[in-house]
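**Student:** Pasting the sequence and the predicted coordinates here, then a few questions.
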Amino acid sequence: MNADSPSTNERLSLETLESLVMEAEPRVLFVEPRIVRRVIIQDRRIPGLGLRVPHSRVYTIERERLLVIADRSELGLSPAQELPRRVILIARPTDDEEFEHQANEDRLHAFWRLVFHGRVHAEVEQRIDDHEYNARKISELVRRVGAGELAEIRQVLTKDELLLPPQSDEEVFIEFLAVALELKYFAPWDLELFFPAIRDWQSVEYLWELLPHADWYRETQPVGAPERLAVPETPHLPARFSPDAPIDVMRANAADAERLLARASRTTDVGNQVKAAILQMRAAAIGTTSATEYRTAAEAELRKLTERLQQVWKLSPEETNAWWRALCPLLPYAAIGYRSLEARILYDLQKVCVAYERGVYRFNVWGWARSFGQESIRRELPLLETVQSAKHLRSTAARASSIRISAADRRCLMSLIDQVRARSDQELRQTVRPVIERTFDEVGLVPENIPERVARRKVIEELLDRLVERGFITMGDVRDFLSQNSLKLPDVSGPLELAWGDRLLRADRLLALALDGVYRPGAIYLRWSQRLSSLAFGTTPGRLLVRHLVLPFGGAYLALGVLMHFIAPHPVSSVVQTETGISDRQALPQPIPFDPPPEADPSPEPTELATASSDPPQSVSPVQKIGDAIEDVRDVAGNVAAKTFNETLGRAAKHTAEAAKIAQPLPKWFYIAWLFLGMFLWAVLDRPAFRKRVVKALYRLWAGAYWLAYQLPLSVIDSPLVRGILDSREFSIVKAYVLRPAVVTLFIVGAVWLLLREWSGSQNWVGNWQVWLNSFLALNLFLNSPAGRSVEERVLDICVRAWHELRFRIFAVIYHWVMDLFHDAMQWIEQTLYTVDEWLRFRTGDRRRFVVVKIMIGSVWSVVSYIIRFVMTLLVEPQINPIKHFPVVTVSHKILLPYLFHMRDLIRTSIGEARIPESTALAIASTVVFLAPGVIGFLVWELKENWQLYVANRPRGLHSMRVGSHGESIAGLLRPGFRSGTLAKIYTKLRYALRLESDPGHGYRSTQQLAHIDEVTLAVRRFVEREIGTLVDETRMLGDVQVTVGQVMSATNRFDIALRNSSAIDRPMVIRWEDVNGWLASSVVQAGWLADLSAADRERFENALAGLYKLAGVDLVREEVCRAVGVESIGMSTLDIAGDRVIILAPSGETVTYPLVFEARTLRASPIHDEAAPTAWPEVERSCLLFREKEITWSEWVARWNSPRG
């Protein structure tokens, strides 16, 4: 900072900061945010109310255009003040509350970034106006970046609301230059995270190599703005537990420190080093003369903890010392509270030591009693000890990304955790894998061909993944992984197997014994649902019944029933006079008569109030009279309220009962529609050709509706004729003086009429044309005045802020609060059950009385936990899980709710009205009605997964598989959408976190998102390794050579996967999956060792790649497109996908397109511009361009690898 820089101690006003910025860059003009939004809306002709205006923090505009849109008074300009040719508008940070509390250097640095961003815009736009860049040159420059990279750039800029309309290549070029150069100078460490698809940034520097951007950077630097923001080494620590800040002596003193030390001594004697260290740190925070000694003692306790970890993980002395240095920075933050992340990490590591040192066993009381003492009452659980250690270590790794220590210390600790966790997970897998394999062999889950061998290995590895991640596996996990993969169950052989259980149920029983403590056998309702589904799905008669009767005609009946329920939800009110003599009036509920008791005298008796009023006035005081009157009013009000409530319930009950009595039979058209709809659904389910035609028809219908509702109006609006009219001065005058005042008049006068329509005479002035004309003229005069424009703009500004608050705070907070509430509730219940189970486990060294207590409590707790899991799994979880709730549970609620009071009456009638109160019966009926849909949703979800368990129900061909942790396919991870685009959403959150941080080592916010990205790439790595790597190993197609997955690099729309060959480690083969404008494209970007293979080996490996592409859901393969069009070598930047066509740029410079959605069998090339039709380009089979049109059936896939050539 130079000598002229402002003092850092004195806080500068916003006006002073603005003057410093404008001194450095005279083209800058600070205005209110609403002015910037108005300028952008009018300059870019953005339609609508302007609730979402892109690029609203900085904007560049020509001087003449700016003065047409905004007055000099609004811009803060004097009449004689001159503006430069191009102005850089900066929105004042009036909406940013955090900006006001930042230091001077931080605020100047933020302004500098905005000014530099605007300067790049101004300079590049000026060069475009001077024709240094034309549309063709910009298009060529942008296309050289690459199709996938360009798609990511456009997606990032659009998602971050930085891309201005019309979002052309020119706008993408300008905005990418501004963002990339801003990051290059102000946050170069974030470049690869903002645009991760660009692997080599030197390859795109040609875009700005001729621009003097270094001069712009120096010229825009305000006085006092630092080039790099200072990053605090550690975050702020509360003063109470700061190591160097003593607390108030009135609240703590030396005696308190001694008590803390005494407690620390007692806890360390029982092996609780973490609590002892925390207590000693709290003693050090008191601020006595021995604070340094106390901190040293706390670090010594951590030294003992690391020595215990050394015994568990077999660490070397150097590794032990590294762990101790990495854990010491956690102590100050762990002293804040036992529930802090830092304290939880230390406790998790201590739990690893306890699980290793004391072991775990269980008392098998029920098994010992059932076997009459044959089974051992005490059973050791060695696997549970290993799994607990892995679980604690995994929770430590999950919390480490959010701890509040410095970035360097966080990276060091996470690196140590990752190393140990990898070893621990590998040991656990090696221990459990043989157990699962033996169990599968015993029950007959044996593969019959090579693809099934690959699938079996994948199923076992996925079970091990679930065991490592969650700490246990269940029967549902085994069922799901078998259903999702190619290893299937054979049909049920007969009644004996049906009674004894199919292979899944037998595996469930054997795994419960072999993996005691870490495998949870299926509950009785799961086992019985599996038996029923095996009868329906695992036998030929059951499948025939389900496929040809239950699914089509049962689905048709439900669909029509739901449709009738929504169309005519109250058929009782429309019932006419029937043969029984019940009419509409009689069918409606009537008030329940209120009869006095029989013994009551029909003659009215005087009330207390009347009696009191007949007494002599002098006998009762006025205050007493008022009090008695109030009591009588309360009694009367209470009686009326009770009577009203009872009448309401009675009417509802009578309405439900009468509706049941007079229910009409279904009309004849219902059965006819049911028959035809059932036959239609049967053809859709059972005839692939018919199903394909139906899908095409639905697609055409959707495309036609989309064209009619969106594309046609948009094309009309964007036509030159309409655009010329809308951009004309005449239309601007009509819009300002006719259309806008007319709309406002209609809205205001209509609103006033709605508010005053109940008043007498309001109907008269509504039809008076003079009222409308006068209102129109008055509002026209007001809206086109300076005051009116200001009011309109401020109202719009309030609406924008309100929409922002609703969208990003209220709506988002409510949504996340609801979702987090149910998620946290489920997690809390699961964690509570796990905690109680863990507390009731028996460990070596437990006292005898504790063992007896645990046996007694554990016997009762086993029943209680079973009931809780039953209720949560069967009744509650399907209702709060949005995937399971809609539409099955939603429709079930809609159908069952009207029968609430009828069920209440049925309960009272069955049990007896005298035995059960009405409120109790209503509570029981409400519980059944509200929880029963959960059972329906659970059964539908379970049966859906059970269908694909059996060989006979295997899909005909290879199809895309689930890869992500939430069931996403590769396309679902990459393709943006409402329930897809997982990777793009994580990168969006990462960019938001990076903008809040200035740390080259990344703060805890960005570290969390980077951890989520690592989870996604790990899932992709496992998918590829278990499909193609295992296939190469099983077939030995390359001899003894093994193929493994190396580095997996991700971007917002891309995965680059390195396949390593054990004979050529340094020359990996890299395949790429990327989403380009909604199409999942695959390509080999680096051949590597693939080029060294012989022709036969290469053909076999390409066949394996084709299967991998099918399992990944690839739409097209670039190499196949090149071969189809006759181009042998084609660069990545010369093949692009735009909407519904593939664009090919030949080496000769000719650009042609092939349609992708055209349904013809052969596709013909067409020029991209208005040129003559190309003749040198061949007609191509549709399946040669679209890989997804090629079907690889399961029988072909099996035959390919079982043959000697395969």
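**Tutor:** Right, received. Where do you want to start? Numbers count the residues shown, from 1 in each chain.
**Student:** Every contact and neighbour count from this point should use C-alpha atoms.
**Tutor:** Noted.
**Student:** so who does S290 touch?
**Tutor:** Going by Cα atoms under 8 Å, 6 or more residues apart in numbering, S290 touches A284.
**Student:** what separates it from Q280, distance-wise?
**Tutor:** With distances taken as Cα to Cα, to the nearest Å, S290 is found 11 Å from Q280.
**Student:** cool, G542 as well?
**Tutor:** Applying Cα to Cα, the value for G542 to Q280 is 69 Å.
**Student:** which stretches of the stretch 451-600 of the chain form strands?
**Tutor:** Secondary structure of the stretch 451-600 of the chain (DSSP state E, counting those that start in this stretch): strands located at 473-474, 519-520.
**Student:** out of those, deepest packed?
**Tutor:** Mean neighbour count (mean count of other Cα atoms under 10 Å) peaks for strand 473-474 among these, with a mean of 21.
**Student:** Just the residues contacting that strand, thanks.
**Tutor:** The set of residues external to strand 473-474 that reach it, using Cα under 8 Å, 6+ apart, is 463, 466-467, 518-522.
**Student:** Let me see the contact set for F472.
**Tutor:** Counting by Cα under 8 Å, 6+ apart, F472 makes contact with 387, 466, 518-520.
**Student:** Using JSON lines, lay out the residues you listed together with distance to C1184.
**Tutor:** Converted to JSON lines, the contacts of F472 look like this (distance: Cα to Cα, whole Å):
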{"residue": "V387", "distance to C1184": "50"}
{"residue": "R466", "distance to C1184": "40"}
{"residue": "V518", "distance to C1184": "50"}
{"residue": "Y519", "distance to C1184": "48"}
{"residue": "R520", "distance to C1184": "49"}
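**Student:** Alongside the first one, take a look at this:
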Amino acid sequence: DKGAPNRKLFDRLIQKANRVSEQGNSVRAALLRLRAAKYAPEGQSGETSIAAMGELEQLSRRLQSALGLGDAEAEQWRDVMVSLLAKSTKGFWSADKRLLYDLQKVCIDHEREISHIDLVGWALSLGKQPIRRLLPIQREVRINKHLRQATSRLTSIRLSGPEREQLNELLHHAADQVETQLRERLRPLVVEALNEVGFEPINLPERVSRRKIVEELLDKITHHGFVNMSMLRDAISRNNLKMSDLASPKTVFQGPGCKALGISFGIMVVLLTLGIVTCFRSAPFVVNLALPFVDYRLGFSVPPSAGYLFMGLGGLILVATYLSFQKDWLLQADKQLNKSLDGVYRRGEFYLRWLQKFSSLAFGTSAGRFATVYLAVPFGGAMIALEGLKYLFDKVHGVKHGEEAEATEHVTHLMSWFDVKNHPGPFFLGIFIVGVFLCGIIHVRSFRVAVVELIKSTFTSVRRLLYDLPRWFWQHEFLRKVFRSRPMRWFRRHVLYPLIFAALFGLLLPQMGLYSRPEPFWLGVIFLGFVALLNSRAGRDIEELTSERLYQAWDHIRVKWVIALIETTVNFFKRVMEGFERGMYAIDELLRFRSGQNIFILVLKAGLGAVWSVVAVTLRILVTVFFEPQVNPIKHFPIVTVSHKFMLPLTPTIQAALLKLNPSLGSIEAGVIAGAIVFSTPGIFGFLVWEFKENWKLYSANRNSRLKPVLVGSHGESVIRLMKPGFHSGTIPKIFKKLRRIDRTKRPTRRKRLRARYEEKLHHTLIDIRRFVERELLVLLDESHQFGEKNIRVQNVQVASNSIRIALECDAFSSGPLVLAFQEQSGWLMVGVLRAGWLNELKEWERLTLELAIAGFYKLAGVDIVREQLRGCFTPGLPPYDVMDKGLVVWPDGHYQAEVYYDLHARPWMRPRPRSLARQYDLPTLEANHALYVELAIPWETWVACWNAEESTNPMPTLFPHEVNLLPSKYLIPTKSVS
């Protein structure tokens, strides 16, 4: 849009454009020149616009150098950026403008060196560590980050169809190329760091896990721009390459720690003796003789309670000395990666390292594991569970805790006996009984199965009484006719429904204190108003829509809704904490020095960096240790809740202690400080429990004894949760649902923009699935003896609302790809070979190796039913079938008239119903572990033994207790049974 000529404004804009152009800000200069062209005098508008295009020409050359582009591709980038620039003039901070700035940041980071100014590290190392360290890896990481940001803006830009497609292709190609180069640059560094600390695999499955750990760390770097100790710990705990146990005290004592351990042992003996002497003042004569000497040497009388401090300090010194000579792979890898990936890897904070050190005593030793799984977990869990129940009952009955608890302690309710102060006997007896019960559930499989069956049978009985029986009455033909009769419909619409709503607004809501209860006259008015509303056209539409929405909501949450709610909460707070970490890291990046900046900036960033290093540690401790466990309901109940109950009575004691230490402190101030301590401290316990949960899984002795499903999606979804609609699952069907809704949008531009957004989400989901297949199946085959040189790769991944098809191609064969089809049917994950492809060309040993790899891959995917296995249970063959809510439905007549079903939840036998049809068509009774893959387990030891045999070409041990068909014979599975 051409404005009125304004020479003064034009000159000012041109001067500003020249100045920012000299500083390397080509995008800003181009925008200023375009703006100046609107106010240019006669004859200068075209020249100014050409100068703006020249700025983009310069930017394209810089981008060509940064990304290593050819001349033709650089020309394409220039044309696309010209189109973006034209759209960037509209709006304050549009996506088009931000995308141009992202591309310019790519050029800036390529042209400038990045350094870290570490004044604190230099001072602590007494000058051995340089103040300024170059961060060459950081440059490539930031380039990748800016390209990812630019890619995320593609869905919001305002380019037309062809230009949008061209930019989409160019940007995705550049982002993929840079990410690939970054991974190839960092992968050897990560592998070398892990090798240097001895974190090496000893068998083929562990080699696969080690490669997956490396790739997951690279995922974090490419996605977040950094990686830290917590991410490294989580990657190890999720995978099957684990840490070994701590060395025994005997080994440490005989090794280099002999002298230090002896000295610390002597100190411990002295402190332990001092503690015993201090604690038992009124004990034997010899002890009483020693006390005056102790008091004389110290210069004051030692209180008896100080003895516990002495004993604890002595034990702590001994334990710390013992741990200092232990080889902890995680901490050593944390230190080594901090050197190898300087600026990208952030070493764990001191409290996380200490926590790992001391938790290794409980999780990395046989004695510690025994105390954990047989004492701490069952009996500690019993106390927490009972305290949590008592807390809930106290809340219901109005029992107060803390200072006023004395007066209300004997309120009678179901859990009033669980009180260590007033009922110590029942208190400890209850912990013992519940602890033994939990111990049996954890360690005795037959007892655990019996408890689960008892719960299931109880739930089934209650459901039959409260749900199935009323439903049967409701569906009875006579009652259905009665409820659908004209008088009953009139009664519902004119009396029952209006009466319910009138009671809600006239009685229930006033009872809750929202407003005062209306007079009878107004109750009648409300009733008549609802009669008129519900019988109008709008009322009928509202009723129909409400019923439909309620039914959909119930259908979504009726299956595992509690688990889904918990998972939603956990993932929400996980994303919040990831955002907090990204924000902290962004400030770290801001304080890094870049070439071209002056000495004043260097000094300023050095000073601010020193201050920020202290502030950052403080913020992380406050947020991760104290604040987040308090506001996260999953961590808060019951751990933090029970901790609050124990801490609240200490408020007066802490307040009195503060006043004694500082008499000038007022009573109100002391109360506020004591309250802050009491209410913030319990968060530590929630933090510790969740950290211990992950630390436990670091050690090989604590590895799952069987192969378990793994996470596939970037948001923590398994394969079934990618496809199964639900409260916090169904990523793929939700995307397709959005796409169908978008296709009904009338405005073409909005439709294209929204469709591009959800197609981008679908693209990322396909990448997640591809990586899952590559890391869990193809890497396994690549490491094997039979397929090590056959170069199997993913040809493509196709998804629909409830299915995933994976095509695997192999250069060594010419029969086309092998296609695996995963499907979600009524909550069950089914899989089958859709096309055999090169499977028919395999030799016997190759087929055995592939079947072994497929068996593990299906377990990691969480497969419930394998079609080939199910087909093998029927003789001569499986008739047409489907999986529905009521179970496996088969049509033995082949014409879909006679219908027989198997209850897939029945154990151990699944009998066909109705029996008359089953006998007529001679349908077998199925054994669950023969028909359902989910009932079969792959022990870790057997899994390792099979692959060891495959590598040495020895006969493989039996993977399953009976023959299981996972791959078809030389035929194509009919499409009808798969679709």
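**Tutor:** It's in. Quantities reported herein were computed from a predicted structural model and do not represent experimental measurements.
**Student:** What would you report as the TM-score here?
**Tutor:** For this chain pair, the superposition-based TM-score is 0.79 by TM-score structural alignment, normalised by the length of the second structure; 852 aligned residues with a Cα RMSD of 4.0 Å.
**Student:** coming back round to it: point out the one among the strands of the stretch 451-600 of the first structure that comes closest to A1081 of the first structure.
**Tutor:** When those are compared by Cα to Cα, strand 473-474 sits nearest A1081 of the first structure, at 35.8 Å.
**Student:** can you name the residues of the second structure that stretch 608-623 of the first structure overlays?
**Tutor:** The aligned range for stretch 608-623 of the first structure in the second structure is empty, by TM-score structural alignment.
**Student:** Buried residues of the longest strand seen in the first structure, list them for me.
**Tutor:** Across the first structure, the strand with the greatest residue count (assigned by DSSP state E) is strand 1064-1076. For strand 1064-1076 of the first structure, the neighbour count (16 or more other Cα atoms under 10 Å) marks 1067-1076 as buried.
**Student:** L189 of the second structure matches what in the first structure?
**Tutor:** Structural alignment (TM-score structural alignment) places L189 of the second structure against V435 in the first structure.
**Student:** Can you get me a residue count around that match?
**Tutor:** Using other Cα atoms under 10 Å, V435 of the first structure has 14 other residues around it.
**Student:** That one contacts D516, doesn't it?
**Tutor:** No: V435 of the first structure sits out of contact with D516 when judged by Cα atoms under 8 Å, with a separation of 11.3 Å.
**Student:** E169 of the second structure and E163 of the second structure: what is the separation?
**Tutor:** Distance from E169 of the second structure to E163 of the second structure, counting by Cα to Cα: 10 Å.
**Student:** So for these two, which residue has more residues nearby?
**Tutor:** More crowded of E169 of the second structure and E163, by other Cα under 10 Å: E163, with 16 against 12.
**Student:** Report the contact partners of that one.
**Tutor:** Neighbouring residues of E163 of the second structure by Cα under 8 Å, 6+ apart: 80, 83.
**Student:** Quickly note the distance from the equivalent of it over in the first structure to L1031 of the first structure.
**Tutor:** Counting by TM-score structural alignment, E163 of the second structure lines up with D409 in the first structure. Between D409 of the first structure and L1031 of the first structure the distance is 42 Å, computed by Cα to Cα.
**Student:** List the buried residues in stretch 510-518 of the first structure.
**Tutor:** Across stretch 510-518 of the first structure, burial judged by 16+ other Cα under 10 Å covers 510-512, 514-518.
**Student:** nearest to Q770 of the first structure, of the residues you listed?
**Tutor:** V518 (82.7 Å).
**Student:** Trace that closest one over to the second structure, please.
**Tutor:** Using TM-score structural alignment, V518 of the first structure sits opposite V344 in the second structure.
**Student:** same thing with R453 of the first structure?
**Tutor:** So R453 of the first structure corresponds to R207, using TM-score structural alignment.
**Student:** In terms of helix, strand or coil, where does the residue lying closest to its match once chain neighbours are set aside fall?
**Tutor:** Of all residues not flanking R207 of the second structure in the chain, P201 sits nearest, at 5.3 Å (Cα to Cα, 6 or more residues apart in numbering). Following DSSP: H, G, I helix; E, B strand; the rest coil, we place P201 of the second structure in the coil state.
**Student:** Contact partners for P201 of the second structure?
**Tutor:** For P201 of the second structure, counting by Cα under 8 Å, 6+ apart, the contacting residues are 207, 210, 241.
**Student:** how near is the last one to D219 of the second structure?
**Tutor:** Distance of L241 of the second structure to D219 of the second structure, given as Cα to Cα: 18 Å.
**Student:** ok, those two, which is more surrounded?
**Tutor:** Set L241 of the second structure next to D219 and count neighbours by other Cα under 10 Å: L241 wins out with 27 against 17.
**Student:** Residue in the first structure paired with that one?
**Tutor:** By TM-score structural alignment, L241 of the second structure lines up with L487.
**Student:** what's next to stretch 498-505 of the second structure, contact-wise?
**Tutor:** Contacts of stretch 498-505 of the second structure with the rest of the structure, by Cα under 8 Å, 6+ apart, involve 523, 526-528, 530-531, 534.
**Student:** mind checking the SS state of the residue most central in space within the second structure?
**Tutor:** Taking Cα atoms, centre = their mean, the centroid of the second structure lies closest to G716, which sits 4.6 Å from it. The three-state label given to G716 of the second structure by three-state DSSP is coil.
**Student:** Trace it over to the first structure, please.
**Tutor:** Aligned partner of G716 of the second structure by TM-score structural alignment: G967.
**Student:** Distance check, that match against L973 of the first structure.
**Tutor:** 10 Å.
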